[in-house]
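In: Just the structure for this:
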Amino acid sequence: MIHNPILPGFNPDPSIVRVGEDYYIATSTFEWYPGVQIHHSRDLVNWTLIRRPLERKSQLDMRGNPDSCGVWAPCLSYADGQFFLVYTDVKRFDGNFKDAHNYIVTARSIEAEWSDPVYVNSSGFDPSLFHDDDGRKWFLNMQWNHRTESYGGSPKHPAFDGILLQEWDPASRKLTGPVKNIFPGSPLGLVEGPHLFKRNGWYYLTTAEGGTGYGHAVTMARSRTIDGPYEMHPDTHLITSKDHPEAALQRAGHGQYVETPEGEAYHTHLCGRPLAPKRRCTLGRETALQKCVWRDDGWLYLESGAPVPAVEVTPPQPVERIERPETIRRDFDDAALPPEFQWLRTPEPNRLFSLADRPGHLRLFGRESLGSWFEQSLVARRQEDHRFRAETRIDFAPDTYQQVAGLTHYYNRHKLHALGVTLHEKLGRVGTILSCAGDYPDSRLSFPSGHGVSLPDGPVDLAMEVSDNDLQFFWRPAVGGTGEGSGEAAWQPIGPVLDAGVISDEGGRGEHGSFTGAFAGMFAFDTSGRGQSADFDFFDYRRL
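Out: This is a model prediction of the structure:
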């Protein structure tokens, strides 16, 4: 069976395309670099991350982008022998303005080097590109109306001012002809995330509505002409959990239609899996896939007949589902970062880390603080399980309290827990906890372990264990091997049990206040400006 979510952890806004026997899904990456995750499958059951195409300064530079800005809602398509990727780089989050700039990049294959971007427009976010059967191409995006009070965790319907359509000329690489507002949305409001496809002479438009929280939905409409008027689906919403709080997959919305070579219908959507008692989705917005059917009325429905998404879904054909390994160990022996790791904002990673300076180690150069929007040495991977343990070994010799490096459970500058190695004037080298519990806008650090505990000289092992809403940090001297049962010293807890549920979309100011997901990773900062480095020998991620 297809088991949802098919892409666990922070993988929102899934755009899907089939090319021959191959399926590709592109998802949003926001402020994480490189931009856009593309997963591949040949059976719709098993998916593999194969590319992050926005990897050069000429394509993407997000230094200064606020949290939850950057790359929003990419659209991946294929026509004329090449792939097209449309994306937004959002430069503003709070306040009336968004400053959302839309671009197109292309490549002959997913794995190839992608082109430099072509600027398209800035009228709103969530762009998509539709290739009509007559050869013409059409660009869509939602229109942002700044004349309303819509900000952060309080989106207002008037700001989401319909879906715009304009022709794209591939020869001149510019928009051409009139701009038309083709769809105002349903009464649910907050219309965004448009995708067009054509079937039996109808243009079908799917959009995301209701905001990306618990009122989210995939709305469907159709028209005989591309610029409308569009009539609404008999049920209005193709996919939603908004009226079913008991459903396992919540926050369902924002996805795209795809057909198998045999004509079977599927639709992606984002979703969240909340934890009791506060209904916080600690894994962020994940990607799911639903089986659909076409009825005699010419409308698409979920296979079950109801709009509520299913966890288990029938695949095109029976296939063995490959389970993720229980433990993933990375020893940093290769010249490139392991594929699951990313960093924040900057296209100049050589300023943040090196895998060559000390072979077999990831060296992080202490840059700006954990709260920086510009140059932050933080290398991390997605949390993919409600219960997991992460371990690392660090070799770090700070000479001031302004130099800190260690292990972190990170969402953004307002929502983080970190176990850091640093220097205390009286205690010497210590391990201490830095925590920010999402109390926006007064997002002050707290220090749950006080000055921390004294550490011996040399490398030390750090660990964190997350069990649903609880997080506990640990440390031990690194005196032997690098794994369980290797004769090492016992793990010692440090600090109290922390609220891991804060590291979620709903933590802090609530479900519309931020849109990324939880990461586990390594960090180093040096606010003295001297760039003190920290070496990490390995990183283990183990689901529990």
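In: make it CA atoms for all contacts and neighbour counts henceforth
Out: Will do.
In: Can you spell out which helices and strands pack onto the helix or strand containing residue 421?
Out: For residue 421, the host element (DSSP states H and E) is strand 415-424. The contact analysis (3 or more C-alpha pairs under 8 Å, 6 or more residues apart in numbering; DSSP states H and E) places strand 415-424 against strand 403-412, strand 428-437.
In: and this one, so I can compare the two:
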Amino acid sequence: MIQNPILRGFNPDASIIRVEDDYYIATSTFEWFPGVLIHHSKDLMNWKPLTRPLDRVSQLNLRGVPSSGGIWAPSLSYCDGTFYLCFTNVVGRKGVYKDLHNYIVTAPSIDGPWSEPIYLNSSGFDHFLFHDTDGRKYLFNMQWDFRKNKKRFAGIIMQEFCPNESKLIGEIMLITEGTDLGVTEGPMVYKKDGCYYLLVAEGGTGPMHAATLMRATSVGGPYEVDPDYPMITTRNTPDHPLQNAGHGSLVETQLGDWYMVFICSRPLPDGSKLSPLGRETSLQKVTWTPEGWLRLAAGGKQPQLHIPETELTPQPFDPDPIRDDFDERKLSVHWHTLRVPADESWLSLSERPSYLRLKGRESLTSLHHQSLVARRIQSFTCEIVTCVEYEPQAFTQMAGLVLYYDESDHYYLRISHDDQLGKHLAIVVSDQGQYDELDTYVPIPEGRVYLKAAMNFDQIQFFYGLDGQSWQPMGPTLYSGNLADSYQSKLSFTGAFVGLCAQDLRGTRLHADFDFFDYMELDA
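Out: Below you'll find the model as predicted:
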């Protein structure tokens, strides 16, 4: 059986394609750099992160973007030997406005090189490039309307894209205003048996989320709605293990079967409905009815936690190593930095071989120049261990292990210096932007310090040690729900990360050397 989610942890807005016998999924990365994560599979069951195409500032400038801004809902497509990737960079998302810019990049191979971006429009997000069988190309995206007494989600629009001129041309057409489910977004377009099928996300990305199918005989419509919409949702099943199901993308296998990937969330079992792992990607088989509509192969509208294996030949990948010894010249594909690329001015794998050196910069609340490198938390039960050498001389210098949602909500086990305590460990908590230091300060000697975080569903416990063998608990048990996208009803879209960081608020860039990083999942 295939166990959902297939892409665990923060991996939302999946856009799937097949190129011959290879399957690729692109997912959103928001404020994390490099932009867009592309995953690879041969069998739809076994997946591995493959590449992150937006890897330079000339393609993607995230400095200063708000949390849960940046990359929204990328879409992959392939035509005549070229890969196309559409992406949105949301630079402002507060209030009634959405300041955003839509681009497209291309590559001859999924591994690149990916081109410089072509600007498309700024009218709305979630754009998708459809390649018609007559050679013409059309861009679809939702339209944002900020005006008083207007629907913010103002329908799906379409405009032709001319690759020779590298721009949109012709009339902008409103092709659907969606259904009574509202919040229509995430358009994906497919052509089958002479019909154009439009798959949209509706209801918002929370508990009312859904996916709805429409069709037309012309690419510009009019589009009729599936009479039994929505196609998938958990809006009426609040105890389902895969909540917030919607925002789908379709693929046909080389054997002629159809599958849909879609967003979902797995809440903590404490009844809070909070999902610190963020929005994940799951898979369902779908079948066509005689009337030409899609239905879940298992029946009903709710996704399955387990589905039968595909008929494709299983091709598993080697498991990722638990330990990163920082022996390579580049960071692995699992690592992300916050808003800015990793460069030798603040992150080095060569100044001290087999160590990750971070030079302290701005605070954990900065939207500009943080020295933070982190990876997704993908399991409710996991342990993270690192070893750091760091000798701060002032309270303005800090380094350590951070469990991070955003600048407002994080837990930080950090080494710093105090006038009375000298070098010491403490836990910093930011809860909805309220700074606190827990009343646990532990003086530590010069030299190496081992730091550990253990997550067990809703509980997080920090530990420290001086020899890497014996551990002392550090501070109280902390609540993992603080690292969820809907904590205190805030509207955010990412997931919990665990990472290494350093700050130097004096501006002297004192460095911290991390010897290794262990990430071990105890149960998926």
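In: export the helices and strands packed on strand 415-424 of structure 1 to JSON lines and tack on mean neighbour count and distance to residue 261 of structure 1?
Out: As requested, these are exported to JSON lines (neighbours: other C-alpha atoms under 10 Å; distance: least, C-alpha to C-alpha, whole Å):
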{"stretch": "strand 403-412", "mean neighbour count": "28", "distance to residue 261 of structure 1": "39"}
{"stretch": "strand 428-437", "mean neighbour count": "23", "distance to residue 261 of structure 1": "48"}
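In: thought residue 85 of structure 1 was touching residue 75?
Out: Yes - using C-alpha atoms under 8 Å, residue 85 of structure 1 is in contact with residue 75, at 5.7 Å.
In: So the two - more neighbours on which side?
Out: residue 75 (31 against 25; other C-alpha atoms under 10 Å).
In: check the fit of the helix or strand where the more buried one lies onto structure 2 and give the mean distance.
Out: Assigning secondary structure by DSSP H and E places residue 75 of structure 1 in strand 70-79. Once the two are superposed, strand 70-79 of structure 1 sits an average of 0.3 Å from its aligned residues in structure 2 (mean C-alpha distance after the TM-score superposition for structure 1).
In: What residues of that strand count as buried?
Out: For strand 70-79 of structure 1, burial by neighbour count (16 or more other C-alpha atoms under 10 Å) applies to 70-78.
In: what's that strand packed up against?
Out: strand 15-19, strand 22-27, strand 82-90, strand 128-131.
In: again, only this time at 6 Å
Out: Counting contacts by 3 or more C-alpha pairs under 6 Å, 6 or more residues apart in numbering; DSSP states H and E, strand 70-79 of structure 1 is packed against strand 15-19, strand 82-90.
In: for the ones you listed, which one sits closest to residue 434 of structure 1?
Out: Across those, residue 434 of structure 1 has its closest neighbour in strand 82-90 (29.0 Å, C-alpha to C-alpha).
In: So what does residue 405 of structure 1 match up with in structure 2?
Out: In structure 2, residue 405 of structure 1 lines up with residue 399, judged by TM-score structural alignment.
In: and if you look at residue 27 of structure 1?
Out: That one, residue 27 of structure 1, aligns with residue 27 by TM-score structural alignment.
In: same check, this time on residue 43 of structure 1
Out: Using TM-score structural alignment, the equivalent of residue 43 of structure 1 in structure 2 is residue 43.
In: now do residue 273 of structure 1
Out: By TM-score structural alignment, residue 273 of structure 1 lines up with residue 266.
In: so its match sits right up against residue 242, yeah?
Out: Yes - Residue 266 of structure 2 lies in contact with residue 242 (C-alpha atoms under 6 Å); the separation is 5.4 Å.
In: that older thread, next, find the distance separating the match of residue 27 of structure 1 from residue 134 of structure 2.
Out: Here residue 27 of structure 2 is placed at a distance of 29 Å from residue 134 of structure 2 (C-alpha to C-alpha, to the nearest Å).
In: Please list all residues in contact with residue 104 of structure 1.
Out: Residue 104 of structure 1 makes contact with 85-86, 117-118 under the criterion C-alpha atoms under 6 Å, 6 or more residues apart in numbering.
In: hmm, 10 Å instead?
Out: 59, 74-76, 84-88, 115-120, 127-129, 173 (C-alpha atoms under 10 Å, 6 or more residues apart in numbering).
In: Give me the aligned partner of it over in structure 2.
Out: Aligned partner of residue 104 of structure 1 by TM-score structural alignment: residue 104.
In: buried sites along stretch 284-292 of structure 2?
Out: Of all the residues in stretch 284-292 of structure 2, those buried under the rule 16+ other C-alpha under 10 Å are 284-287.
In: For residue 282 of structure 1, find the nearest of the helices and strands packed on strand 415-424 of structure 1.
Out: It is, among these and with distance given as C-alpha to C-alpha, strand 403-412, at 9.5 Å.
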